[in-house]
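Peer 1: Just a sequence and a predicted model for now, questions to come.
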Amino acid sequence: MPKSHLYISSYWKIGSTENEHKVEKQADAQAMQL
């Protein structure tokens, strides 16, 4: 799965605050390293 897809999917979560989005981006980055 392209990294851009993970970023976009987390970005589009409705109701997520900026802080939650940063946390999700970190989780996505960690998932890409597995």
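Peer 2: That came through fine.
Peer 1: rest of the way, CA atoms for contacts and neighbours
Peer 2: Will do.
Peer 1: so where do the helices sit in the chain?
Peer 2: 3-11, 18-33 (DSSP state H).
Peer 1: Using a markdown table, lay out the ones you listed together with mean neighbour count.
Peer 2: Below are the helices of the chain laid out as a markdown table (neighbours: other C-alpha atoms under 10 Å):
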| stretch | mean neighbour count |
| --- | --- |
| helix 3-11 | 13 |
| helix 18-33 | 13 |
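Peer 1: start to end distance for stretch 9-28?
Peer 2: 10 Å (C-alpha to C-alpha, to the nearest Å).
Peer 1: alright, now check it against this:
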Amino acid sequence: ECEAACPKEISIDFISQLNREFLRASVKEERKPLQKV
């Protein structure tokens, strides 16, 4: 469904890779230590 709807025929494998990278970046962002004011 997702692959068929994509106008540039992006493969489902590529979409899943982007999702994994996004999740990794989200986790890393949350782990940053808080800055003391």
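Peer 2: Alright, I've got the coordinates. Since this is a predicted model, take the numbers as computed values, not measurements.
Peer 1: So after superposing, what's the score?
Peer 2: In this superposition the chains share a TM-score of 0.51, using TM-score structural alignment, normalised by the length of the first structure; 19 aligned residues with a C-alpha RMSD of 1.5 Å.
Peer 1: who are the neighbours in contact with Met32 of the first structure?
Peer 2: Contacts for Met32 of the first structure (C-alpha atoms under 8 Å, 6 or more residues apart in numbering) come out as Lys3.
Peer 1: To which residue of the second structure is it aligned?
Peer 2: Matched across to the second structure, Met32 of the first structure falls on Glu29, judged by TM-score structural alignment.
Peer 1: roughly how far apart are its match and Glu3 of the second structure?
Peer 2: On the measure of C-alpha to C-alpha, Glu29 of the second structure and Glu3 of the second structure end up 29 Å apart.
Peer 1: same check, this time on Ala25 of the second structure
Peer 2: Computed as C-alpha to C-alpha, the Ala25 of the second structure to Glu3 of the second structure distance reads 24 Å.
Peer 1: Same check on Gln17 of the second structure?
Peer 2: 14 Å.
Peer 1: Could you do Phe22 of the second structure as well?
Peer 2: To Glu3 of the second structure, Phe22 of the second structure is 19 Å away according to C-alpha to C-alpha.
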